[in-house]
Structure formats: structure tokens, C-alpha cells
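Participant: Sharing a sequence plus its predicted fold:
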Amino acid sequence: MDAHSSLVFPFSIIGFDLDGTLLDTSGDLAAAVNHAIGTIGRPPLPVEAVKPMIGGGARRMLEHGLTTTGGCDPVTLDMLHRRLLDYYEAHLAVHTRPFPGALDALDALTAQGVTLGLMTNKLERFARAILDALDLTHRFAAIIGGDTLGAAKPSPRPIQAMVAQCGGGRAAFVGDSIFDVQAARGAGLPVVACAFGFLSQPVETLGADAVIQGYEALIPTLARLGSSGPSATLSTNAA
């Protein structure tokens, strides 16, 4: 650990987004989008083009994909949404892997006595299946999907439920999208943004309390953020 390990860690709960935060799911999500739009003769999108479409749920991602490749109408969107979900469910963890340093950060937080939670706009059954495939499910005291409560980010309700399921206490959230920031803000939590995530806009414009370039910066950033108070705006350039 670092110099902060000798201090009492300021948060009892840390919540994480999944796609673009803990896991690089872009390869499998792009494959699902391309399968769906390919059934109506649309050209495939490169993974880098799909990344900014991720974060608002599968339907929103598909809508962006259709718009990009020739237009979107409600009937086609409804039809292809089912095809995308069916394909994705059968290919959830082909290319998906944790981001570099993510597991070490989870280990370090757990060693500090921190309870870990997860809130994603992905369907809960998909999130759990991916975590099971990567042997990560046991690390989280709460796993909430975009369908669990009938509300997804940017609603603060799922974040609030995550904190409650983790036992309550001072919490912070880690994500990569404007939905993450808005939901955490609405729930009254400070939020750290991941510059390596699936960004649809410059990370500095998300309005997060802190920005990290890599997971090795997460623990010291959270320690400083906790000691500075929820209104502090911090940034680190750690690679």
C-alpha cells in the first residue's frame, strides 16, 4: 500500500460501474451491436466507434448504432433490440476482461475494510453472468442492474439502493459516463471518473469530483477526496 494505508480510509463503501469502469466489455458489446445491425444489412462498426455509445443501456447503444449506419425507426429498434440481447446473452464474456489494475484496486479496498458494490445500467442477469464467468461476483455485497429497480442511471435510486444493500455508511462511486456522475450526484455521493473508460465526451466535462488515468491512482485519489470533502475537485495524471 501507500502512505495512506496507515490512515483510516475515509469511505466504508465504494460503488463501481461495470462497462468501461471495472471491465472492458467493448469487444463483446460491439459484436452484439454488429450482429443485430448486420441482420438488416448494415455495415459493421469498429469497436472504437461503439465505445462512446456504451453506458446508457443496450437499447440506447443500439439506437446510436442504427443512427450511425443509416437511420433508426422504432419498429426496427424494437426488433433488433431483441436480437442484440439474445446474441449478447450467448456471448457475454468472450473478449471481456478487467481493466489493468482493477482487481488489485478491489483487493486493496477490501484490505482496508471497504465494502464493495456494483451498479450498472446493464441488465442484472447479464451483469451477474459476466461477473460469474470472471469469478468476481463474490467480491460485491450488492449488484444492481438497470432493470433491478425499474430505474437506471442517471436516476439516483439504484445508487441509493446499492449503498443500503452494502450496509450504509459514507460512500463514493467510480464510473466513466455522465450517467454515473449524475446518478452519484443525485444520491449525494462524490464520484471518481475513469479517463480510460468508454467516454462520450471529454472526461474533464463530466463534472466528477476526481479523474483518474489508471487504477493505481484510485486508492490515493479516494483518500484525498475523502479528506477534502465531497465538494473537492481533484485530478491525477497517473498513467
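Facilitator: Cool, the structure landed. What you see is a predicted model; the values in this text were computed from it and never measured. Residues are numbered from 1 along each chain as shown.

Participant: For the rest of this, base every contact and every neighbour count on C-alpha atoms.
Facilitator: OK.

Participant: where exactly do the helices run in the chain?
Facilitator: 26-38, 47-50, 58-69, 74-90, 102-111, 124-133, 157-165, 178-186, 218-228 (DSSP state H).

Participant: Just the buried residues of the first one, please?
Facilitator: Under the neighbour-count criterion of 16 or more other CA atoms under 10 Å, helix 26-38 has 26, 27, 28, 29, 30, 31, 32, 33, 34, 35, 36, 37 buried.

Participant: ok, second structure coming up, stack it against the first:
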Amino acid sequence: MTPVIFDLDGTLIDSAPDIHATANAVLAQEGLAPLTLTQIRSFIGNGVVVLMQKVMAAQGLPAEGAQYERMLAEFVERYEAAVNLTTLYPNVAESLAALRAEGRAIGLCTNKPVAPTRSVLAHFGLLDSFAAIVGGDSLPQRKPDPAPLRHVLAALGGGPAVYVGDSEVDAATAQAAALPFALFTEGYRKTPVDDLPHNESFDDFAALPGIVARLS
């Protein structure tokens, strides 16, 4: 059976509230003004380093030097336990269970660091659903470089696969890896659906098993 590989933030989970709260806690510790949820949501997708660079830019501060390094380290330390404001998108657990029941191997390819990735999956009882997990700090490369996605695919046994994500980064990664892409439209993308390369799109995970069957 064709494996399925997922992005995480904005695809399986809405983690923006936790990322927002974590970033603002770090800012408060530095005596800096909080940012809005909308701002933080727009920073998600390229990993923690880029997110914190954008946080610094929003404050008019340089993304280098002692303050940046201190804030980045503080964010990373807090991030692993930041799960209580995160929610699963509707029908995610049911869809994953249905795909596994079909005999499909399930993998995860995210720019989120691997420790908070495993933490949030365990929080929702989903850690054992994934036969292979690559985070943003697992390899030297991060998405949209295709290396992480190819690494997950190899761990799942290789061959064709379907990639599921929500963003411009995910669309570019799927293209670079030459894999069919199913676009979840309720995540963190900024680009109109029609302007993102994808094979199929969906707004409810109940539809995903059928999409995977077609793309397989």
C-alpha cells in the first residue's frame, strides 16, 4: 500500500495558540511588547530559527547577537512543553486510524523540532501512529529542501507516497521530491489555493482516505 507522509503544524494540529503564547512569554521575559496571534501564525512554517528571526524583526531587533541567542534558547526550552493550547483538526485521529487500517505506513515530515513534535503527538496519543518522524532539527536540511521528505519515505520502505500539508513550504517540498501533494486548506497558507501546486485539496480530514486512494 502507498505510504502517506504528513506535515504537522497547520496540517494535523493547530499549534499557533501555543506558539503564540510561548513567543509572548519569551518577549515578556525580555520586557518587550507582545505580538498578535495573526502575526505569529504568519511566521510558522520554516522552523523555529526562522520564526524567531521574524519575531525579532517584528520588534525592530537584530536576529543575531546575545539577545537573539538568549531568546531563541528560551523559546526552544519552553516549546517542548507547549501543548495545552494546541488542538487536533477535526477528524484527524479518525483519518489516521482509517489509513493505518488499510495497511498504509504513516510518516511525519515537519520543520518543527523533533522533541516538541514527539511531545505534542504523545499528548494526543498519536505518537505510535507514525512509523517514521523527521523534525526540523533531524537533518542538516529543512523543508522545502526535499531531503527530509525523502528521508521519511526511505524509512517507510521507499517507493511512491502521498504527501499531505497545508502551506507554500509543503507544496514546494512535494514538488522538489516529485510526490503527489494533497493540500489541507484550513491551515497556515497565505497563498490562494488555486495558486499553490497540488493534486487535490480538502478542508475536512474525513475526505483524506478517499483522496489518498485516488492519488495512489
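Facilitator: Sure, I can see it. What you see is a predicted model, and the numbers here were worked out from it, not measured in a lab.

Participant: so stretch 160-177 of the first structure matches what in the second structure?
Facilitator: The aligned range for stretch 160-177 of the first structure in the second structure is 150-167, by TM-score structural alignment.

Participant: chain center to that stretch, what's the gap?
Facilitator: 14 Å (CA atoms, centre = their mean, to the nearest Å).

Participant: Now the terminal residues of it, how far apart.
Facilitator: 18 Å (CA to CA, to the nearest Å).

Participant: Trace residue 178 of the second structure over to the first structure, please.
Facilitator: Residue correspondence to the first structure (TM-score structural alignment): residue 178 of the second structure is matched to residue 188.

Participant: which one in the second structure is aligned with residue 204 of the first structure?
Facilitator: By TM-score structural alignment, residue 204 of the first structure lines up with residue 194.

Participant: That match: neighbour count?
Facilitator: 8 (other CA atoms under 10 Å).

Participant: Quick one: residues contacting it.
Facilitator: Residues counted as contacts of residue 194 of the second structure (CA atoms under 8 Å, 6 or more residues apart in numbering): none.

Participant: ok, back up a step: would you list the helices of the first structure in CSV and tack on distance to residue 142 of the first structure?
Facilitator: As requested, the helices of the first structure are arranged in CSV below (distance: least, CA to CA, whole Å):
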stretch, distance to residue 142 of the first structure
helix 26-38, 23
helix 47-50, 28
helix 58-69, 21
helix 74-90, 21
helix 102-111, 14
helix 124-133, 11
helix 157-165, 6
helix 178-186, 16
helix 218-228, 20
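
Participant: ok, now how distant is the residue of the first structure most remote from its centre from residue 91 of the first structure?
Facilitator: In the first structure, the residue that sits farthest from the middle, by CA atoms, centre = their mean, is residue 41; the gap is 30.6 Å. Distance of residue 41 of the first structure to residue 91 of the first structure, computed by CA to CA: 21 Å.

Participant: re earlier: now for the residue farthest from the centre of the first structure: what does it line up with in the second structure?
Facilitator: In the second structure, the residue equivalent to residue 41 of the first structure is residue 31, according to TM-score structural alignment.

Participant: Contacts only, for its match.
Facilitator: Residue 31 of the second structure touches nothing, counting by CA under 8 Å, 6+ apart.

Participant: Could you rerun that using 10 Å?
Facilitator: residue 25 (CA atoms under 10 Å, 6 or more residues apart in numbering).

Participant: With residue 118 of the first structure instead?
Facilitator: Taking CA under 10 Å, 6+ apart, we find residue 118 of the first structure in contact with 14-18, 22, 127, 137, 139-145, 158-159, 162-163, 166, 173-174.

Participant: now with 6 Å?
Facilitator: 15, 16, 17, 143 (CA atoms under 6 Å, 6 or more residues apart in numbering).

Participant: Scan those and report the most crowded one.
Facilitator: residue 15 (27 neighbours).

Participant: Surely that residue and residue 173 touch.
Facilitator: Yes - using CA atoms under 6 Å, residue 15 of the first structure is in contact with residue 173, at 4.6 Å.

Participant: Check whether residue 200 of the first structure really touches residue 51, as I assumed.
Facilitator: No - taking contacts as CA under 6 Å, residue 200 of the first structure lies outside contact range of residue 51: 7.9 Å.

Participant: Same drill for these two, tell me which one is more crowded.
Facilitator: Shown here are residue 200 of the first structure and residue 51; by other CA under 10 Å, residue 51 has more neighbours (22 against 16).

Participant: Please name the nearest non-neighbouring residue to that one.
Facilitator: residue 198 (5.0 Å; CA to CA, 6 or more residues apart in numbering).
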